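1. dropping the sequence and predicted coords here.
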Amino acid sequence: METDRFSRLNQYRSMWVLVLFDLPTETRKDRKAATRFRKDLLDDGFSMFQFSIYMRFCASRENANVHTKRVKMCLPKHGKVCIMQITDKQFGMIELFHGQKEVETETPSQQLELF
């Protein structure tokens, strides 16, 4: 019983950071900046959810804030970027479709964090 309560509370404590972006790619310089931004996200532990949506699981709101600050430090000069934090519980309620077929959302792999 206590384990169920802890698990439920943990779903509200653990967070997902989603980075949604629309970056220009008309010039070589724009493409290079967009590629650099994507690489920075991957280097910080984000993974691609869709072409212009990257996500990262964080064990706590404080940890999510750390990664949000890192994203802000590598923002490209041009384009639109949105950073969103949602709880694990909210993320679990996402309905995901490929075409008209609903698919299960993948459970994130256990992530090791060193302090």
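-> Arrived safely. These numbers come from a predicted model, not from an experiment.
2. going forward, measure contacts between C-alpha atoms and count neighbours the same way
-> Fine.
3. distance of the closest residue to Q85 other than its chain neighbours from F49?
-> Using C-alpha to C-alpha, 6 or more residues apart in numbering and skipping residues adjacent in sequence, the residue nearest Q85 is V17, 4.6 Å away. To F49, V17 is 11 Å away according to C-alpha to C-alpha, to the nearest Å.
4. M73 now?
-> M73 is 21 Å from F49, by C-alpha to C-alpha.
5. could you do H78 as well?
-> 22 Å.
6. what's the answer for R28, then?
-> 25 Å.
7. what do you get for C82?
-> Distance from C82 to F49, by C-alpha to C-alpha: 14 Å.
8. and for S60?
-> Plainly put, S60 is 20 Å away from F49 if you go by C-alpha to C-alpha.
9. and the comparison structure, right after this:
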Amino acid sequence: MALSAYRLMWMMVMFDLPVSTKAERKAATGFRNFLLDEGFEMSQFSVYMRFCAGSPQVDARIKRIRGQVPAKGKVQILTFTDRQYQTMVCLEARTKREPGTKYEQFKLF
């Protein structure tokens, strides 16, 4: 089956976690490190993104994230297609830049 920009997915995890106490800071850092270990990259502070091969992979990652959410705070997950990702407008220091790097297709044979 050919790759389709409408089936390939992106995940955006946004979170607002309390960091008032040492325990809260430790929980927030642990959650952030979990996202990094899962292959997410920081897009902005408290916003992490990851490319996924399709809906089944997205569902599995959401399930894993659910199990790691700290007791306090708020976590939101947004999923969208690769085609939608390509239409993202990124502004940095008043200049337009292209969205993050695109995935590369690996050939085994």
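-> Looks like it arrived, so ask away. None of these values were measured; they are calculated from a predicted model.
10. more neighbours, C82 and F49 of the first structure?
-> Using other C-alpha atoms under 10 Å as the criterion, C82 of the first structure and F49 rank with F49 on top: 13 against 10.
11. am I right that that one sits in a strand?
-> Yes - counting by DSSP: H, G, I helix; E, B strand; the rest coil, F49 of the first structure is found in a strand.
12. assign the most centrally placed residue in the second structure to helix, strand or coil.
-> Geometric centre of the second structure, nearest residue: M49, 2.3 Å, by C-alpha atoms, centre = their mean. Secondary structure for M49 of the second structure, judged by three-state DSSP, is strand.
13. map it across to the first structure for me.
-> Here M49 of the second structure is matched to M55 in the first structure, going by TM-score structural alignment.
14. find the nearest non-adjacent residue to its match, please.
-> Counting by C-alpha to C-alpha, 6+ apart, the residue nearest M55 of the first structure is L18, at 4.4 Å.
15. contacting residues for that neighbour?
-> 53-56, 83-86 (C-alpha atoms under 8 Å, 6 or more residues apart in numbering).
16. remind me which helix or strand M12 of the second structure belongs to.
-> strand 9-16 (DSSP states H and E).
17. so how much does that strand differ from the first structure once superposed?
-> Its matched residues in the first structure lie on average 0.5 Å from strand 9-16 of the second structure after superposition (mean C-alpha distance after the TM-score superposition for the first structure).
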